[in-house]
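Participant: quick one: sequence and predicted model below, then my questions.
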Amino acid sequence: MRLWHQSLIPLLPRSQLLGQHRECAALRGGGWGKPHRTVNYVFLHPWQSLYRYHRLVMDEMERRGYRVDPLWKAAEYRGKRRPAWEPDGEGSVREGSGKQGSDREGSEREGSDREGSDREGSDREGSDGEVPDMLLPSQGAVPIYPEHDEAYLRECLGNLLAKSIDLTPLLLDRFPPCGIGTEEHS
């Protein structure tokens, strides 16, 4: 159970990306507030932060040609077995009596080799209409979770490396000024 550093999402291999979607769906559903040492920080932030992070994952899945159940794009959706979130004006979670859905449902491949394909009719707004801009992921450098700092990025890269997945070269190609994995010598 882990949320990868958000800068790694576009670089994650298929298995880790789809696993991240399942993890986010589980956390948004019945896992919300259940302690686990690698994701406890998530519960210190408003539920909207998890939704924004999950949107990054879902957007990357769609970019690669996966279909995401449009229900998950509704910020308040928590799965078939959980009531929808109802904002209380303070950013806190209050369970309502809204839509129901499965905590682990949510994606299927559009075709065997359709990486980066266009998806006609893709619903980026969710089932309830327009998603407020404040809930959408920012393309800027500011992380959704402040815990996703450079030290956490290094921890995630080390965890992936232990699984024989080395994303450091891809990360360095994408963000050369960050200096991850390199040290300057005079």
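Facilitator: Structure's in. What do you need? Numbers count the residues shown, from 1 in each chain.
Participant: okay, CA-based contacts and neighbour counts for the rest of this
Facilitator: OK.
Participant: so residue 20 makes contact with residue 3?
Facilitator: Yes: at 6.8 Å, residue 20 and residue 3 qualify as touching, with contact defined as CA atoms under 8 Å.
Participant: the longest helix in the chain is where?
Facilitator: When the chain is parsed with DSSP state H, its longest helix is helix 47-63.
Participant: helices or strands up against that one?
Facilitator: Applying 3 or more CA pairs under 8 Å, 6 or more residues apart in numbering; DSSP states H and E, one finds that helix 47-63 contacts helix 14-28, strand 66-68.
Participant: of all the ones you listed, which one comes closest to residue 86?
Facilitator: Distance to residue 86, taken as CA to CA, is lowest for helix 14-28 among the helices and strands packed on helix 47-63, at 12.8 Å.
Participant: ok, back up a step: which of the helices and strands packed on helix 47-63 is buried the deepest?
Facilitator: For those, the largest average neighbour count (mean count of other CA atoms under 10 Å) is found in strand 66-68, namely a mean of 22.
Participant: adding another structure so you can compare the two:
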Amino acid sequence: MRLWHEALIKKLPRQQLLGQHRECCALRGKGWGKPHSTVNYVFNYSPYKLFQYHLQVMTEMRKRGYHPDEKWLNPLYRGQTSKVYLELEEVIQTFPIYPEHNNDYLEDCKENLREKGIII
């Protein structure tokens, strides 16, 4: 699992963009709080930040003609098998959404993509 640096979302190829949507869905649902070395930092913040990130992914998907389930536009929604949040305090959006998404992380993401043969 990986959350790409948000500066790359608009540049991601189809496969990576759709994969990012699936990963966001998994993290927002039953994956919330389950350790994974590349995304553990998201659990240090409100799930609302993950919603904000996911919203950017879904916005780009819609721009490209994809139709993510509109249920995911609700920050309380956690998928078909996880109970919705009863409440979730809204968090002011920052850029980057996650402070871990700094310039070093951006370069790491670009290198990861280059290793897959994707030049951005």
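Facilitator: Good, I have the coordinates. In this text the structure is predicted, and so the values were computed from the model without any measurement.
Participant: average offset between the longest helix of structure 1 and structure 2?
Facilitator: Its matched residues in structure 2 lie on average 0.2 Å from helix 47-63 of structure 1 after superposition (mean CA distance after the TM-score superposition for structure 1).
Participant: what's the angle from that helix to helix 14-28?
Facilitator: Relative orientation of helix 47-63 of structure 1 versus helix 14-28 (axes from the mean of the first three to the mean of the last three CA atoms, to 10 degrees): 150 degrees.
Participant: what's stretch 3-15 of structure 1 in contact with?
Facilitator: Applying CA atoms under 8 Å, 6 or more residues apart in numbering, the set of residues contacting stretch 3-15 of structure 1 from outside is 17, 20, 23-24, 38-39, 53, 56-57, 60, 143-144, 148-149, 152-153, 156, 167, 170-171.
Participant: swap in stretch 32-43 of structure 1?
Facilitator: Residues from elsewhere that reach stretch 32-43 of structure 1 (CA under 8 Å, 6+ apart): 1-3, 26, 50, 145, 147.
Participant: go on, stretch 66-79 of structure 2?
Facilitator: Here stretch 66-79 of structure 2 makes contact (CA under 8 Å, 6+ apart) with 25, 28-30, 48, 51, 55, 58, 61-62, 83-88.
Participant: circling back to that earlier point, buried members of the contacts of stretch 3-15 of structure 1 into ChimeraX, please.
Facilitator: Buried residues among the contacts of stretch 3-15 of structure 1 (16 or more other CA atoms under 10 Å), as a ChimeraX selection:
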select :17,20,23,24,53,56,57,60,143,144,148,153,156,167,171
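Participant: now the buried members of the contacts of stretch 66-79 of structure 2.
Facilitator: Using 16+ other CA under 10 Å, the buried ones in the contacts of stretch 66-79 of structure 2 are 25, 28-29, 48, 51, 55, 58, 61, 84.
Participant: tally of neighbours for whatever residue of structure 2 lines up with residue 150 of structure 1?
Facilitator: In structure 2, residue 150 of structure 1 lines up with residue 103, judged by TM-score structural alignment. As a burial measure, residue 103 of structure 2 scores 10 neighbours (other CA atoms under 10 Å).
Participant: and what of the one 4 residues further on?
Facilitator: Number of residues near residue 107 of structure 2 (other CA under 10 Å) recorded here: 13.
Participant: if we can go back for a sec, among the buried ones among the contacts of stretch 66-79 of structure 2, which pair sits farthest apart?
Facilitator: Farthest pair in these (CA to CA) is 61 and 84. Separation: 23.4 Å.
Participant: what about residue 42 of structure 2, neighbour count?
Facilitator: By other CA under 10 Å, the residues close to residue 42 of structure 2 number 17.
Participant: roughly how far does it sit from residue 118 of structure 2?
Facilitator: Residue 42 of structure 2 sits at a distance of 25 Å from residue 118 of structure 2 (criterion: CA to CA, to the nearest Å).
Participant: can you check residue 5 of structure 2 too?
Facilitator: 15 Å.
Participant: next: residue 34 of structure 2.
Facilitator: In terms of CA to CA, residue 34 of structure 2 sits 29 Å off from residue 118 of structure 2.
Participant: do the same with residue 111 of structure 2
Facilitator: Distance, residue 111 of structure 2 to residue 118 of structure 2, using CA to CA: 9 Å.
Participant: kindly report the same for residue 15 of structure 2.
Facilitator: Distance, residue 15 of structure 2 to residue 118 of structure 2, using CA to CA: 11 Å.
Participant: kind regards, and thank you for your time.
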